[in-house]
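[1] give me a 3D structure for the following:
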Amino acid sequence: MAADLNHTVVHASDRTASAHFLAGILGLEVGAPLGPFLPVDTGNGVTLDFYAADGPIASQHYAFLVPDEEFDTMIGRLEAAGVTYYADPHHTEPGRTNSLFGGRGAYFEDPDGHNMEIITRPYARPA
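    Model (predicted):
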């Protein structure tokens, strides 16, 4: 039996701002509200449900596999928005991208400090 991730909740101090930020960087659309959630659908059928949480937001990591031909456009959107991107998950190499697994990748923070990642090749796992 296979199990596919269908949706996940992304806690945000402002669900509208956070959903529109990520959708704008990735070139996605923000859907109509569904109860307390503001959905952003990804290309593989997973929905990110942005939820306005009270109190401090614990930083999470979200990685997005993106087409290589759209990577530079996404980096340009980050630059246009004044968002620093990094080659590494610890954010020690600002303004740089990585070339892990023969692809390209970058990390950046969303408005609530979630560590977002865009990659053009999936991580290779040992067989």
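
[2] contacts, neighbours, all on C-alpha from now
    OK.

[3] distance check, the closest residue to residue 67 other than its chain neighbours against residue 109.
    Leaving aside its sequence neighbours, residue 67 sits nearest to residue 120 (C-alpha to C-alpha, 6 or more residues apart in numbering; 5.7 Å). For residue 120, the distance to residue 109 (C-alpha to C-alpha, to the nearest Å) stands at 18 Å.

[4] go on, residue 98?
    Going from residue 98 to residue 109 by C-alpha to C-alpha gives 16 Å.

[5] more crowded one of residue 120 and residue 109?
    For residue 120 and residue 109, the more surrounded residue by other C-alpha atoms under 10 Å is residue 120, and the numbers stand at 21 against 18.

[6] how about this one, so we can line them up?
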Amino acid sequence: MSVQFNHTIVAAKDKVRSARFLAELLGLPEPRPAWHFLVVELAHGVSLDYMDTTEDIASQHYAFLVSDDVFDALIAKIRARGIPHWADPQGQYPGEINTDHGGRGVYFQDPSGHYMEAITKPYGGG
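    This is a model prediction of the structure:
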């Protein structure tokens, strides 16, 4: 049997705000409700299932491999909206993107404080 990643649950202070933030920035379909989750559909049947919580949220890291066209649209939206972003995970290069691994990459935070990364080439340039 093969193993394929299917979904993960993402804790949010406001699942609607967080799910819509990510879906809109990445040009994805409007999040859909499923039980008490709000689901952001990615490629290959993978989803991020946002769930409201009143507990403290430990920041997580979510990385997305995107096409050059999606990256161009994403960085344009980030800049137009004044969303803080960095070229590196440590935040030492604010307002910049990176050109690591033969592609481009950017880091930013969602409304619940999770660290999002968009890259156009997988690590190692594969």
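
[7] now the TM-score, please.
    Superposed pair, TM-score by TM-score structural alignment, normalised by the length of the second structure: 0.94. Supporting alignment: 125 aligned residues with a C-alpha RMSD of 1.3 Å.

[8] related to what we said a few turns ago, which residues touch the residue nearest to residue 67 of the first structure?
    The contact partners of residue 120 of the first structure, by C-alpha atoms under 8 Å, 6 or more residues apart in numbering, come to 65, 66, 67, 68, 71, 103, 104, 105.

[9] buried among these? Make that a PyMOL selection.
    Selection of buried members from those for PyMOL, criterion 16 or more other C-alpha atoms under 10 Å:
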select buried, resi 65+66+71+104+105
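
[10] including distance to residue 2 of the first structure and secondary structure, could the contacts of residue 120 of the first structure go into CSV?
    Listed next are the contacts of residue 120 of the first structure as CSV, based on distance: C-alpha to C-alpha, whole Å; DSSP: H, G, I helix; E, B strand; the rest coil:
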residue, distance to residue 2 of the first structure, secondary structure
65, 20, strand
66, 23, coil
67, 25, coil
68, 28, helix
71, 30, helix
103, 27, coil
104, 29, coil
105, 28, strand
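
[11] using JSON lines, lay out the contacts of residue 120 of the first structure together with distance to residue 27 of the first structure.
    Putting these into JSON lines (distance: C-alpha to C-alpha, whole Å) gives the following:
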{"residue": "65", "distance to residue 27 of the first structure": "13"}
{"residue": "66", "distance to residue 27 of the first structure": "10"}
{"residue": "67", "distance to residue 27 of the first structure": "11"}
{"residue": "68", "distance to residue 27 of the first structure": "14"}
{"residue": "71", "distance to residue 27 of the first structure": "11"}
{"residue": "103", "distance to residue 27 of the first structure": "20"}
{"residue": "104", "distance to residue 27 of the first structure": "18"}
{"residue": "105", "distance to residue 27 of the first structure": "16"}
